[in-house]
Structure formats: structure tokens, C-alpha cells
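> next come a sequence and a model predicted from it.
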Amino acid sequence: MSEELHLQEAVARFVRAFGLHQPAQTPCGQPIPVSEAHALGELARDGALRQNELAHRLRLEKSTTSRLVTQLIKRGWAERTPTPDDGRGVLVRLTPTGADAAARLARARAERFSAVIDRIPAHERAAVLRALGILTEAIDET
């Protein structure tokens, strides 16, 4: 089997095992689309972001991010406000309800990753993290 095919199959197995192919819930079992969970995490980290910065961080098109933010607003989790320094810019920030949802997700994510890391032999953990970093960098470069 070629290295390319081996990598393809390994990534596909990982995606399925981790639950990334289930768009209606997060890998930590929360009933929230994965894209919304990532957006909540980014907004919780920084308090507020320009919508175009959120798109960049999530690696989504601007129109997709706009629809995503609209969905967060419909859930009562986020709000759009004009940027103070640029009348054309839009800031997205979490509402108190959104901050609560982000905190629940963070707890569920911490529990899931704790369970995963506990199943990796201690002497292999650094290698796993290093491999994920290398894989991410290789994807970024393509």
C-alpha cells in the first residue's frame, strides 16, 4: 500500500473514531454542530472578534461564517456589534447564554480529551502530539 493511501485510510479512521463525520454533534457528544462549537471556543477565548477574523481562524469562507454567526444569534449565543474604530467592521461577541454554552462545551471537551490522553501510553504521548503538529503543518502548506 502506498504511503498516500495509508495516510488517507488512517485519517479516515481517525475522523470516524473521533466522531468528526457527525455534523450535528461535537466529538465530545454535545448536540451542537462542530462548526458552532469551534466558533464558540474562539469567541470565548477572545471575548469578541471581527467576523472576518473568526472566518480566518475557522478556515471558513466569509459567507459561511456569516451564516454560522446568524445561527449563533438565533440560538441567543452571540450578537453582532459595529467595531468602535471602523464603521464597516462587525464584531461578534458571546451573550451570557453563549458564554454558558461555551463553558459547557469546554468542560465536555476537557473530559473527552482527558479520557483519550489517558488511553495513550505515557511514553507515546509526546510522539502523538508531535505527529499531529507535523500533520497540521503539512496540511497548512498544501
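Happy to help now that I have it.
> only C-alpha atoms from now on, for both contacts and neighbour counts.
Will do.
> spatially nearest residue to the residue most central in space within the chain (excluding sequence neighbours)?
For the chain, the residue nearest the mean C-alpha position is H38 (2.8 Å; CA atoms, centre = their mean). Counting by CA to CA, 6 or more residues apart in numbering, the nearest residue to H38 once its immediate chain neighbours are dropped is L58, at 7.2 Å.
> next up, a second structure to put side by side with the first:
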Amino acid sequence: MQEDSESDAVVLQARIIAFVRAFGLYQPDQTPCGQALSVSEAHTVTELDRDGPLTQVELAGRLRLTKSTVSRLVDQLTARGWVQRRKRDGDGRLVWLEVTDAGRHAAGELATARAARFSSLLEAIPAGRRQTVVDALTLLVKAADEQHDQH
């Protein structure tokens, strides 16, 4: 039984690696939907646009990145003019991160490109198997979340 489990794990690993490559997640300067920024930058601006302003610690938790990595991402997005750091009245200790108007525009373009890419990907899957794919990914995310929470 252990051998089957190890074999299944090897197959899962190979399939995830193949998907990451095929989808284009290794591109350091472009999202899989063809936008000229890193995947981490895209996720950062998307989170801040959807639920911001957020503190750096909150953002790091959502993205599952270290605080220093998020700081570098925010520096990059600040240089693009998409994110700004702000203090709030009454609490000078916390720095809040929020998207600028330019960042909101970029997040909208990202959302449009992402929707088109995923629609195209979904159309390439036979209609009768699409829900199976979504269900399998949901289970995979749940398992990964549970493992992350244990560490």
C-alpha cells in the first residue's frame, strides 16, 4: 500500500510540474495571461484592489509570502505607481497598503486578461469533465491549505 501511495505522489508531482510549465507560471516577467508583470506582483495588486487597504502582515498572510518578500513586491508596485503606503490617523505604527487609481486600472486589466485565459483553458476541457477538474482542484487546494496550517 505504501508503494502505491508513493507512486501516486510521484504521478501527482509530475502532473503539477507539467501544469505549472504548460500554464506559464515559470515566466518571471509575465503572467500566464500575458500581462507584463510577475505572478506575485499580479496577486499583490489583485488582493489590494479587491480587499485593500491591508497591512503588510495581512497581505503576507494572504499571499503566503514572507514579510520581506511582500515589502519588495510593494516597492516594485510603488515604483510602477500602482500601490502606496499610508499611515492612518490615530495609529502611527501601522502602514497600510492601498492601490492607486493606476493600480486599480491595472488590476482591472489583469482581471479581464485572467478571465479570458481561464475561459479559453476551460473550453479546451470536454464539457462533461469540467466539473471533475474543478472538484479535483478544490480538493487539492484544501489539502494544501490544511498542510500549510499544520506547519
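Thanks, I have it. Since the model is a prediction, treat every value here as computed from it, not as a measurement.
> ok, and for stretch 108-125 of structure 1, which residues are buried?
The neighbour-count criterion (16 or more other CA atoms under 10 Å) identifies 108-109, 112 as the buried residues of stretch 108-125 of structure 1.
> meant to ask about stretch 87-107 of structure 1
Using 16+ other CA under 10 Å as the test for burial, stretch 87-107 of structure 1 gives 90-95, 98-99, 101-102, 105-106.
> that one aligns to what range in structure 2?
On structure 2, the counterpart of stretch 87-107 of structure 1 by TM-score structural alignment is residues 92-112.
> now the longest helix that structure 1 contains on structure 2. Mean distance?
In structure 1, ranked by residue count with DSSP state H as the criterion, the top helix is helix 96-119. Following superposition, helix 96-119 of structure 1 is found to deviate from structure 2 by 0.8 Å on average (mean CA distance after the TM-score superposition for structure 1).
> can you name every helix or strand that that helix contacts?
Applying 3 or more CA pairs under 8 Å, 6 or more residues apart in numbering; DSSP states H and E, one finds that helix 96-119 of structure 1 makes contact with helix 34-46.
> could you say what helices and strands the helix it packs on packs with?
For helix 34-46 of structure 1, the contact count by 3+ CA pairs under 8 Å, 6+ apart identifies helix 51-58, helix 62-74, strand 86-94, helix 96-119 as packing neighbours.
> onto which residues of structure 2 does that helix map?
So in structure 2, the equivalent range for helix 34-46 of structure 1 is 39-51, judged by TM-score structural alignment.
> list the buried residues for that stretch?
Of the residues in stretch 39-51 of structure 2, those scored as buried under the neighbour-count criterion (16+ other CA under 10 Å) are 39-49.
> what's the average distance of it to structure 1?
With structure 1 overlaid, stretch 39-51 of structure 2 shows a mean distance of 0.7 Å (mean CA distance after the TM-score superposition for structure 1).
> between the buried residues of stretch 87-107 of structure 1, which is nearest V15 of structure 1?
Within the buried residues of stretch 87-107 of structure 1, distances to V15 of structure 1 taken as CA to CA reach their minimum at L105, with 19.3 Å.
> who's in contact with that closest one?
The neighbourhood of L105 of structure 1, defined by CA atoms under 8 Å, 6 or more residues apart in numbering, consists of 30, 37.
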